[in-house]
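Novice: kindly generate the corresponding structure for this input.
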Amino acid sequence: MTQPARLNGHATSAVVPVSAAPFAAKGVELDYTVVRQLHSRVTDKLSQLLTDSANVTAAYRREMAERLGREVIRDYAAGMAHAGRPVSPQEERALLEALVAGMFGAGRLQRLLDDPTITNVHILGCDQVLLHHADGTRSRGEPVADTDDELISMLQVLAMRVAATERQLSESNPELDMQLPDGSRMTVLYKVSPRPIVYLRKHSLFDASLEQLRDHWGMIDLLLYRFLTKALESGANIMIAGLAGSGKTTLLRALARTIPAGEPYITLEESRELGLHEPAGSNWVISLEALQGHGEYDTGGRRRGEKNLHDMMPITQRLGVRRVIVGETRGREIVPMLRAMTVSRGAMCTIHARQAREVMDSIVQLACSYGTDIGAEQALRMAAQGIDLIVYTAVVDERAIGGAEHRFVSHVVEVGGMRDGQVVTTTVFGPGPDGRAVPRHLPERIREDLLDVGYDLRELTAYIEAGPHNRGAWSRELHTRRVRR
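Specialist: Got it, this is the predicted structure:
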């Protein structure tokens, strides 16, 4: 989503030196050997203090750790001053932040997560850190560990402490995909590459509402806002498609937040990403996540304790809810997603696709690749039966040529079942002069359902009749450098 104040500067793809990285320039350089020593002292003291304490809350444990951290750092600073090497207040603060991050956060990764100018991070080994910034530039970051082994140990501890379900990084489980407390995604590869690989993807619009996507970020206009909210209210099954980074998950979250707080629904994910069940107690979301499985393989070739989406789908149909939201369909979850849509109403999911017209092909390819019990024709029939709307999100990234990054909905396609072996579709919204979605045709399959929830189809008619002059209800122009023909 475009934010002119941040994204309209001149952007290049050059990698700048470490000293030019924003957080490195403003931060304090730390000796992490010292941090580890201080960390050990704090944990020892904390363990002694809490030995006889029962039912200690996480907040109390953190409060005690911070107090002990200040004491330990104060003693360390006094010793250094006595040795003629005084520690500045800024260094003391940085040491305390590093201690807290190591005990309750993401360790040396925490500074990257806290920096608002950083969007994504690629890490190759402990010392090759590539930072992707909001303005389109990239820079090299500071090492995140002293050795690769230390990096793996930090990630293993982080996985055990943060993951709500048991997830493990080891030689027998060399892949890790999980959500961090701030909503960022962390993917780790271990042993399958010469050095550990870590990818951090930060979600800057984790809590964005549909109104914010309309009024502030320009991802949808008023017509799309009304149509999509009424479609969801009517029980339409919606698949959101697009390229990576086009805003699919952001739009899915925003749509899901329009579901009334008192209505229970299920989120079903290979690895938890949507975060719709938080904050706890604010809604009735049943959040289910696949279990990785550990130990020996059983006779079926699966690890003991493994629970995938196929296993959990039957139970979702016995929990008394009508909506099932399946997180991004990247692989084997495509089949349970199709099954969910054929037996439920108001289901939603996301899928990768290069273009709106390629969504059905993507569904069939995934289903045939990962579903041993489903063929291409059956997958196509299930998709035509279960999906009501395909919403395609587009991204135009012109930061490399001095422009901005724009994300917007370009298509809303109604799926009308099968006819003569072909999937029948209606382009309800299609690309206007600047590529953003404008009304094209009235829906057919879900027309009666929309009328039942009070949607007035006549508000689309005037725009449809305008033909080439139809520019929808977008409140501001899309300023791109690309010349459209």
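
Novice: going forward, measure contacts and count neighbours with C-alpha atoms only.
Specialist: OK.

Novice: quick one: the helices in the stretch 51-200 of the chain?
Specialist: Here the stretch 51-200 of the chain has its helices, by DSSP state H, counting those that start in this stretch, at 58-82, 89-104, 110-114, 148-162.

Novice: and the longest one, what does it pack against?
Specialist: Counting by 3 or more Cα pairs under 8 Å, 6 or more residues apart in numbering; DSSP states H and E, the packing neighbours recorded for helix 58-82 are helix 32-49, helix 89-104.

Novice: could you identify which of those is most buried?
Specialist: helix 89-104 (a mean of 18; mean count of other Cα atoms under 10 Å).

Novice: residues in contact with that one?
Specialist: 27-28, 30, 35, 38-39, 62, 65-66, 69-70, 73-74, 77, 107-108, 110 (Cα atoms under 8 Å, 6 or more residues apart in numbering).

Novice: rerun that using 6 Å as the cut-off
Specialist: 39, 107 (Cα atoms under 6 Å, 6 or more residues apart in numbering).

Novice: and the gap between Leu309 and Leu338?
Specialist: 12 Å (Cα to Cα, to the nearest Å).

Novice: more neighbours: the two, which one.
Specialist: Leu338 (24 against 21; other Cα atoms under 10 Å).

Novice: can you tell me the SS state at that one?
Specialist: What DSSP: H, G, I helix; E, B strand; the rest coil gives for Leu338 is helix.

Novice: where's it relative to Leu319, distance?
Specialist: Distance from Leu338 to Leu319, by Cα to Cα: 18 Å.

Novice: before we move on, what about Glu269?
Specialist: 17 Å.

Novice: which of those two has more neighbours?
Specialist: A direct count of neighbours by other Cα under 10 Å for Glu269 and Leu319 places Glu269 higher, at 21 against 12.

Novice: quick check: that one touching Glu289?
Specialist: Yes. Proximity of Glu269 to Glu289 meets the contact threshold set by Cα atoms under 6 Å, at 5.0 Å.

Novice: one more to line up against the first:
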Amino acid sequence: MSTDRVDTTAGPDPSDLPLFATLPAQRPGRVRGSFSMNPTPTTSASTSHTNGHGSGHVNGHAGLVARPLPRPFVGELDWPLVAALRQQASDRLSAALGEDRTRTTSTDQRSRGRAIIVDLLEAEAAERIGAGVPTWSATEQDALVAAVDNALFGLGRLQPLVDDEMVENIIITGHDQVTLELSDGRLIPGPPVADSDAELIDFLVFLASRSEVNARPFSQAQPRLHLRLDGGARLAAAAWVTPRPSVVIRRHRLRRITLEDLVGLGTLTDVAASFLSAAVKARKSIVVAQGAGKTTLVRALCAEIPPHEAIGTFETEYELHLHELRDQHPIVFAWEARPGSGERGPDGSQAGEFTLSQALFDSFRFNLSRQIVGEVRGHEILAMLKAMESGAGSISTTHAPTAEGAIAKLVTCAMEAGPHVTHDYAVRAIAAAIDVVVHVHLETAPTSEGVWQRNRWVAEIITVAPGEKDKGYAIQHVFRTAPGEQAATPHVLDDSYRDLTRYGFDLQGFFAATRGPTS
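Specialist: The predicted model follows:
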């Protein structure tokens, strides 16, 4: 789309204004001066519209703000106008709700906000007509209503991308540097998501503070942001400590997924799927490692948990969403950590903080069959180990380049999480707690059309046990990928895992693939 606008005004360029700038206070009634994109000082003399910056009367009244002629609509959304209307709508909605905000549902709030937006746009259109400036068609006005609604209640200019069923990930390294990862793995350029980096940061600050349930701080003092968005997407952002504001939005397209589905997608083989299914049913504790695709595989593993089992999930931001799959998992208690704010108390925690360790401690009164700790990036390791030590069959994820590398990563996390945790203790605890590690490989390569495309597949499955004095643990590669291949094939099976046949493991298929004995 063209970004050119016909400028009939004098004064500062509206695009220089931040997206969520504080606007002048609104006078009682429908006062249009407060949505002006180019406000000019209030004068004591009478003013009138001449060429947009002359003096005279405004609507027949003296002493009001002299405002320039409105900008005509020239075929694209006027984002500064959207920003101003969002601020006006937010102020009016807050005033209308008053103390009833906490007792009003989000649906009702959005309905009332939509009515306010329509009212503001009708007033804007009436003023444009009165000033002899072209206004919008019905289609264009509907587009503006949707844009302001998204800015107030949704993700603003990001909302159409999040709503697009083809978009899997949104990768932003500046307001105009956007890459979209599609559901088929292709990476393509995306449209700008703001008019400036400052506007993008302002939007992220607003987004972080908007949630009444789980608001997150985002400022120069707190330059990183991890947020669960409406609809289940996950947002990670950083600013002030990066050259430009950086954002990644991960959409979880495959919530209802099974190992059989992943076999169909080429992520793993039938035999590997039968091994993992049996491991889950046999209550083996499993860690899934990689940078992308972990959560999808964990959901597929959880689909193998019998429906009668009570499950507890522990996450910094909800990503698994098992509690939303009631037909698949009837009994799920989902805990989400909450960051604190302000000064730390005597126990070292900030006001309002709720940690995964606290959630796990509380969960022991819930008669759980399994405790599933989501992604382990640091201190979450303590909750993961406690869950695995407290009961069999836990599942977690972490970032690591290989299956064995996941063990080293978790050892490092444990040593950083506890001041008295030694390397030897961390190795022993992890080797005793984890039974199986699955590594998902991510590869990005150009297609014949010159478009970069990502592919993921299960590259390794190892078993872990205490032992080997030098390492402190022993591993066995049950499945591994041969050089140049994209599928983990059977390799060596520890004798203790042969009894997984009771849970559906295709032992004959495993040994047939290795051309070894079947007993």
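
Novice: what's the TM-score once they're superposed?
Specialist: After superposition, the two chains reach a TM-score of 0.79 (TM-score structural alignment, normalised by the length of the first structure), with 438 aligned residues with a Cα RMSD of 3.3 Å.

Novice: need the helices of the stretch 51-200 of the first structure in JSON lines with distance to Leu366 of the first structure, can you?
Specialist: Formatted as JSON lines, the helices of the stretch 51-200 of the first structure follow (distance: least, Cα to Cα, whole Å):
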{"stretch": "helix 58-82", "distance to Leu366 of the first structure": "42"}
{"stretch": "helix 89-104", "distance to Leu366 of the first structure": "38"}
{"stretch": "helix 110-114", "distance to Leu366 of the first structure": "32"}
{"stretch": "helix 148-162", "distance to Leu366 of the first structure": "29"}
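
Novice: what's the closest of those helices to Lys191 of the first structure?
Specialist: helix 148-162 (10.5 Å; Cα to Cα).

Novice: buried residues in the closest one?
Specialist: 148, 151-152, 154-159, 162 (16 or more other Cα atoms under 10 Å).

Novice: any idea how far that helix is from the chain center?
Specialist: Relative to its chain's centre, helix 148-162 of the first structure lies at 21 Å (Cα atoms, centre = their mean, to the nearest Å).

Novice: and that helix, what does it pack onto?
Specialist: Secondary-structure packing of helix 148-162 of the first structure (3 or more Cα pairs under 6 Å, 6 or more residues apart in numbering; DSSP states H and E): no helix or strand packs against it.

Novice: ok, Met219 of the first structure - how many residues close by?
Specialist: 27.

Novice: and the residue in the second structure that it lines up against, what does it touch?
Specialist: In the second structure, the residue matched to Met219 of the first structure (TM-score structural alignment) is Thr267. By Cα under 6 Å, 6+ apart, the residues touching Thr267 of the second structure are 457-458.

Novice: next one: the one 10 residues further on
Specialist: Neighbouring residues of Ser277 of the second structure by Cα under 6 Å, 6+ apart: Glu304.

Novice: for my notes, confirm it occurs in a helix.
Specialist: Yes. The assignment for Ser277 of the second structure (three-state DSSP) places it in a helix.

Novice: Trp335 of the second structure against Phe314, yeah?
Specialist: Yes. Contact criterion Cα under 6 Å: Trp335 of the second structure and Phe314 qualify, at 5.0 Å.

Novice: the two - which one has more neighbours?
Specialist: Phe314 (29 against 22).

Novice: distance check, the more buried one against Ile116 of the second structure.
Specialist: For Phe314 of the second structure, the distance to Ile116 of the second structure - Cα to Cα - is 39 Å.

Novice: kindly report the same for Asp424 of the second structure.
Specialist: 63 Å.

Novice: of the two, which one has the most company?
Specialist: Between Asp424 of the second structure and Ile116, counting by other Cα under 10 Å, Ile116 is the more crowded of the two (20 against 12).

Novice: Ile387 of the first structure corresponds to which position in the second structure?
Specialist: Aligned by TM-score structural alignment, Ile387 of the first structure pairs with Ile434 of the second structure.

Novice: quick one, what contacts that match?
Specialist: Taking Cα under 6 Å, 6+ apart as the test, what Ile434 of the second structure contacts is Ser285.

Novice: mind redoing it with 10 Å?
Specialist: Ile434 of the second structure sits next to 284-287, 384-385, 388-389, 392-396, 407, 463-466 when contact means Cα atoms under 10 Å, 6 or more residues apart in numbering.

Novice: could you find the closest non-adjacent residue to the residue mapped onto Glu333 of the first structure from the second structure?
Specialist: Aligned against the second structure by TM-score structural alignment, Glu333 of the first structure finds its counterpart in Glu380. The spatially closest residue to Glu380 of the second structure, leaving aside those adjacent along the chain, is Leu356, at 6.9 Å (Cα to Cα, 6 or more residues apart in numbering).

Novice: tell me how far that neighbour lies from Ile381 of the second structure.
Specialist: 10 Å.

Novice: contact partners for Asp388 of the first structure?
Specialist: Here Asp388 of the first structure is in contact with 231, 235-239, 341, 345-347, 413-417, 425, 445-446 (Cα under 10 Å, 6+ apart).

Novice: should've said Pro466 of the second structure
Specialist: Pro466 of the second structure neighbours (Cα under 10 Å, 6+ apart): 427-435, 472-475.

Novice: among those residues, which one sits closest to Gly504 of the second structure?
Specialist: Of those, the one sitting nearest to Gly504 of the second structure (Cα to Cα) turns out to be Asp435, at 17.9 Å.

Novice: all helices for the stretch 301-450 of the first structure, in order.
Specialist: Under DSSP H, counting those that start in this stretch, the stretch 301-450 of the first structure gives helices at 309-316, 334-343, 359-370, 376-386, 447-452.

Novice: what's the most buried one of those?
Specialist: It is helix 334-343: most buried of those by mean count of other Cα under 10 Å, with a mean of 23.

Novice: and that one, how far from the chain's centre?
Specialist: The answer for helix 334-343 of the first structure is 21 Å, by Cα atoms, centre = their mean.

Novice: coming back round to it: show me the contacts for the residue nearest to Glu380 of the second structure.
Specialist: Leu356 of the second structure neighbours (Cα under 10 Å, 6+ apart): 313-316, 335-338, 362, 373-374, 379-384.

Novice: try 7 Å this time
Specialist: Leu356 of the second structure sits next to 314, 337, 380, 383 when contact means Cα atoms under 7 Å, 6 or more residues apart in numbering.

Novice: ok, the residue nearest to the last one when sequence neighbours are not counted to Phe333 of the second structure distance?
Specialist: Distances taken as Cα to Cα, 6+ apart put Ser357 closest to Ala383 of the second structure, at 5.3 Å, once the chain neighbours are dropped. Noted for Ser357 of the second structure: a distance of 15 Å to Phe333 of the second structure, by Cα to Cα.
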